[in-house]
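Student: quick check, what structure comes out for this input:
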Amino acid sequence: MPIATINPATGETLKTFDALTSEQIEAAIGRGHERWLTYRRTTFAERAGWMRAAAELLDAEKDDIARTMTAEMGKTLASAAAEAAKCAKGMRFYAENAAHFLADEPVDAAAVGASKAYGSYQSLGVVLAVMPWNFPLWQVVRFAAPALMAGNVGLLKHASNVPQSALYLEDLFVRAGFPSGCFQTLLIGSKQVEQVLRDPRVAAATLTGSEPAGRSVAAICGDEVKKTVMELGGSDAFVVMPSADLEKAASVAVTARVQNNGQSCIAAKRFIVHTDAFAEFSRLFVEKMKALKVGDPMDPATNVGPLATEQGRTDVEELVDEAVKSGATVLCGGSRAEGPGWFYPPTVITDITTEMRIYLEEVFGPVASLYRVDDLDAALSVANATSFGLGSNAWTTDPDEQARFAVELEAGNVFINGMTTSYPELPFGGIKRSGYGRELSAHGIREFCNLKSVWVG
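Tutor: Now for the predicted structure:
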């Protein structure tokens, strides 16, 4: 895949970039390692000052970078601006809390025969982040903000279709005052990642992306015995029980499915509805999906823009077409309109069986799978019948049902009567084939630290 900005609304190539050579990659790793040797000695106060400055710059420039994100991957302009604002919030969160999160943890010195004993969180060094295109800034910032505040330095291998967003982030941190080399963007292809991972000066890696990409990076890092954090997508359940506010649930369901044009790992994808609520919920849901405006993502009136890549649209089409040929029913959407750009309409399908690919595979586009179940046990069974385990939603006002969903939904995140999203304050990550490790909160900043035991006699 070329490193290029290709407008998904038109298919036009706007700008291309050359990949770094092996020698340039080597030099970048060297700069990062040399910088870490001094940067790790900076204080939390110094790092926090630079991080707050980055947040201020991002707030001031959010409209400009929003247009860049929209041009590169097709998210609506409003959602791009909101993403930039969320990044600034995340930066401030770690600027304010890193010192507390990474404070020394004293233990009972007498119990271990010491005059003083404690656990100390210390940076690891150079960390490689392999990031996806769907949230060009937020996916990176939720790694970069805690990593830099912990005293690590970062190398970014971003998706090849968002190079301008990637370069903006490096420039942002430099202009904010971070020492040169603290955060570098590597414009490289996927085949060049192994060179970075196998370099002994690279201490760890984090990846958000597809399961095959995660397997590849994790395998290399396993061979090198390097720490990794993986977030590999999901096929989130959205369960609706009879006691739910169906009007609100249906409205949130639409947003949960088509957010980011349906291209979000934590977007609700499988809508599992109790039979007593099925008729009314499905009516409301389909009605609201049909009302969405698909079009130019730069137009403020647009609700759903194009998919980010042509191949992405093809993948969505194949899953829907295969399901329909096998007996699934399309309630709305289901076929793309002719014309330029990689658009696909908001779609709802039902009558899905276990033999269909769509039953098990993640659909990365604005397509909702609708299931009818007879009771709570059946809802949990369908919800958990996937290899993924990232996020989940349950809609019920029954306290006993809420308690069961909180415990028995197999996911890293359970949201009850609300849409799954990520907050700096909450740990974020998955189980099963959605990955391992956690981002955000205190847990996220500690992932790439050495928890060193210190004993003083």
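Student: for the rest of this, base every contact and every neighbour count on C-alpha atoms.
Tutor: OK.
Student: how close does R175 get to A55?
Tutor: Remark: distance between R175 and A55 (Cα to Cα, to the nearest Å) = 11 Å.
Student: which one of those two is surrounded by more residues?
Tutor: Applying other Cα atoms under 10 Å to R175 and A55 shows that A55 carries more neighbours, namely 25 against 15.
Student: ok, the more buried one - contacts?
Tutor: In this structure, A55 makes contact with C87, A88, K89, M91, R92, judged by Cα atoms under 8 Å, 6 or more residues apart in numbering.
Student: run the last query once more with 10 Å
Tutor: A55 is in contact with 49, 61, 84-92, 95, 172-173, 176, counting by Cα atoms under 10 Å, 6 or more residues apart in numbering.
Student: so it versus K89, what's the distance?
Tutor: A55 is 7 Å from K89, by Cα to Cα.
Student: intersection of neighbour lists for the two?
Tutor: Counting by Cα under 10 Å, 6+ apart, the common neighbours of A55 and K89 are A95.
Student: now show me the structure for the sequence below, then we'll compare the two:
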Amino acid sequence: MISVNPTNGKTIKTYIEDTEKQVNAKIERTHTAWIKWKETRFSVRAEFLRNTSAVLLKRKAELATLMAKEMGKPIASGIAEIEKCAAVCDYYAANGANFLKDEIIATEASKSYVCFQPLGVVLAVMPWNFPFWQLFRFLAPAFMAGNTGVLKHASNVSGCALAIEDVIKEAGFPKDVFNALLINSKMVKDVIAHPFVKAVTLTGSTEAGKQVAQQAGFHLKKTVLELGGSDPYLVLADADLEQAAEICMQSRLINNGQSCIAAKRFILVKEIEKEFTKIFLKKMQSKVTGDPFDQKSDLGPMARIDLRDELHQQVSDNIKAGAKCLLGGKIPEFKGDHAFYTPTVLSGIKKGMPAYQEEIFGPVALLFSAKDEDDAIRIANDSPFGLGAAVFTADATRAEAIAAKKLNAGSCFVNSLVKSDARLPFGGINQSGYGRELSSFGIREFVNIKTVYIQ
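Tutor: Purely as a prediction, here's the structure:
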């Protein structure tokens, strides 16, 4: 397993994969740790989470540097990611016990209630794009619920995986409540099958989600899947175009466009199409692509060269299919073997073109033209995905009706970019997955919701 710097193509470090024997031993130790961990009081678990928050904040510069090296995230963005991880630990430390308190239910019994008990070892299969946040938004509630965890991280961020393990140790958690598995994707099937692994959470591509769901389903194990997305942003005739264009640009370019909930499809009603496009192009063009360690850089490289090349091929295929390239569409010239790709805007996206249905994972914006509001909603929903969506309009009442009742997605935002927040449930529908993370809903995904009835 090789960690390669996407800024220059140089090898950072080579990691030796765990053997089958080592993997099984780690899972067994994590299960043994769970037997004691599940008996700890909520107050004890909360204290460990607060310790974790403190360690993350203390080490945020170091961890942001590691992300910049392994997957190209600009330093400022990396620090913000670590701060968000610390916040989710504090959130569940403060609220987890209340989320999982017994619920009394009035029945004919002398006493009846619902209690919530941990399942055991949960496998987390995580991607490279937010190598700390994706894991901690699962791990914080999982720990608070009394579960333990093992991690199969993306192979190009193995350093981040081991750093997370080290943070947990430094926070003082009991030994082996969390273990990183340095394995390839082919070994995930065997980990899921292990009798001590009770559930699986995955953030990744739709195809990866299907494979994990199939494997877990065969063994009757619970899964939560946060998969791909092609989030639509609807810009209506009465929207504040300057504000809308700024938010749309920010969402499209977050993490160099490598986010499941980044805005990908911009659906513009005809009245404002030309003016919005003009403003949006200017904002996209103003962003600087460069070394993630340079404070002047707004965007770093993509995580890997092969991913950049796949993105460029998608852009080329759509241009051949009739899309118009208004900006970018080229691999920039930088020294060394790099994974940079400049901000790109394609217009005239129509049904039948690859981009109409595919997820575009990188700094490429797709502009769609809609006849009117109803047509914009139709186009937004004409997608196999359903992760997030946003609508921009000055009419708050109308916007809320569209967001709440007409857009098919797990999260719908009005005059704002789609984002994850520890206080709100997060997840998708259709090909974007199922289950929820964060909030009170997320912490209840990996527990036994048990009925107790006393006559």
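Student: where does the TM-score land?
Tutor: The TM-score (TM-score structural alignment, normalised by the length of structure 2) is 0.98; 452 aligned residues with a Cα RMSD of 0.8 Å.
Student: what subset of the contacts of A55 of structure 1 is buried?
Tutor: 49, 84-92, 95, 172-173, 176 (16 or more other Cα atoms under 10 Å).
Student: could the residues you listed go into TSV alongside secondary structure and distance to A308 of structure 1?
Tutor: Formatted as TSV, these follow (DSSP: H, G, I helix; E, B strand; the rest coil; distance: Cα to Cα, whole Å):
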residue	secondary structure	distance to A308 of structure 1
G49	helix	35
A84	helix	18
A85	helix	21
K86	helix	21
C87	helix	21
A88	helix	24
K89	helix	26
G90	helix	25
M91	helix	26
R92	helix	29
A95	helix	32
L172	helix	24
F173	helix	26
A176	coil	30
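Student: from those, pick the one nearest M73 of structure 1.
Tutor: The nearest member of the buried ones among the contacts of A55 of structure 1 to M73 of structure 1, counting by Cα to Cα, is A84 at 14.5 Å.
Student: residues touching the closest one, list them.
Tutor: 55, 58-66, 69, 90, 135-138, 141.
Student: what do we get in structure 2 for it?
Tutor: Aligned by TM-score structural alignment, A84 of structure 1 pairs with I82 of structure 2.
Student: G388 of structure 2 -> structure 1?
Tutor: Aligned against structure 1 by TM-score structural alignment, G388 of structure 2 finds its counterpart in G391.
Student: helix or strand for the residue nearest to its match when sequence neighbours are not counted, which one?
Tutor: Counting by Cα to Cα, 6 or more residues apart in numbering, N413 is the residue found nearest to G391 of structure 1 once chain neighbours are left out, at 4.5 Å. In this assignment (DSSP states H and E), N413 of structure 1 forms part of neither any helix nor any strand.
Student: and if you look at E96 of structure 1?
Tutor: Using DSSP H and E, E96 of structure 1 falls within helix 77-101.
Student: so what's the gap between that helix and the chain middle?
Tutor: Relative to the chain's own centre, helix 77-101 of structure 1 is displaced by 14 Å; criterion: Cα atoms, centre = their mean, to the nearest Å.
Student: repeat for stretch 96-113 of structure 1
Tutor: How far stretch 96-113 of structure 1 lies from its chain's middle: 31 Å, per Cα atoms, centre = their mean.
Student: so the equivalent of L367 of structure 2 over in structure 1 is in which element?
Tutor: Aligned counterpart of L367 of structure 2 in structure 1: L370 (TM-score structural alignment). L370 of structure 1 is part of strand 367-373, with elements assigned from DSSP H and E.
Student: can you provide the mean distance from that strand to its aligned counterpart in structure 2?
Tutor: Comparison of strand 367-373 of structure 1 with structure 2 after fitting gives an average deviation of 0.6 Å (mean Cα distance after the TM-score superposition for structure 1).
Student: can you identify the element that follows that strand toward the C-terminus?
Tutor: For strand 367-373 of structure 1, the succeeding helix or strand toward the C-terminus, using DSSP H and E, is helix 376-383.
Student: tell me what that following helix is packed against?
Tutor: The contact analysis (3 or more Cα pairs under 10 Å, 6 or more residues apart in numbering; DSSP states H and E) places helix 376-383 of structure 1 against strand 236-240, strand 268-274, strand 367-373, strand 392-395, helix 399-408.
Student: angle of the last one against helix 376-383?
Tutor: Following axes from the mean of the first three to the mean of the last three Cα atoms, to 10 degrees, one obtains 30 degrees for the angle between helix 399-408 of structure 1 and helix 376-383.
Student: can you give me the buried ones in helix 399-408 of structure 1?
Tutor: Buried residues in helix 399-408 of structure 1, counted by 16+ other Cα under 10 Å: Q402, F405, A406.
Student: coming back round to it: make JSON lines from the helices and strands packed on helix 376-383 of structure 1 and add distance to T314 of structure 1 to it.
Tutor: Listed next are these as JSON lines, based on distance: least, Cα to Cα, whole Å:
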{"stretch": "strand 236-240", "distance to T314 of structure 1": "21"}
{"stretch": "strand 268-274", "distance to T314 of structure 1": "18"}
{"stretch": "strand 367-373", "distance to T314 of structure 1": "13"}
{"stretch": "strand 392-395", "distance to T314 of structure 1": "26"}
{"stretch": "helix 399-408", "distance to T314 of structure 1": "35"}
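Student: can you find the partner of S112 of structure 2 in structure 1?
Tutor: In structure 1, the residue paired with S112 of structure 2 according to TM-score structural alignment is A117.
Student: need the contact list for that match.
Tutor: A117 of structure 1 is in contact with 104-111, 453-457, counting by Cα under 10 Å, 6+ apart.
Student: just say helix, strand or coil for it.
Tutor: strand (DSSP: H, G, I helix; E, B strand; the rest coil).
Student: how about it: what's its closest non-neighbour residue?
Tutor: Nearest residue to A117 of structure 1 in three dimensions, chain neighbours excluded: W455, at 4.5 Å (Cα to Cα, 6+ apart).
Student: that neighbour -> structure 2?
Tutor: Correspondence of W455 of structure 1 to structure 2, assessed by TM-score structural alignment: Y453.
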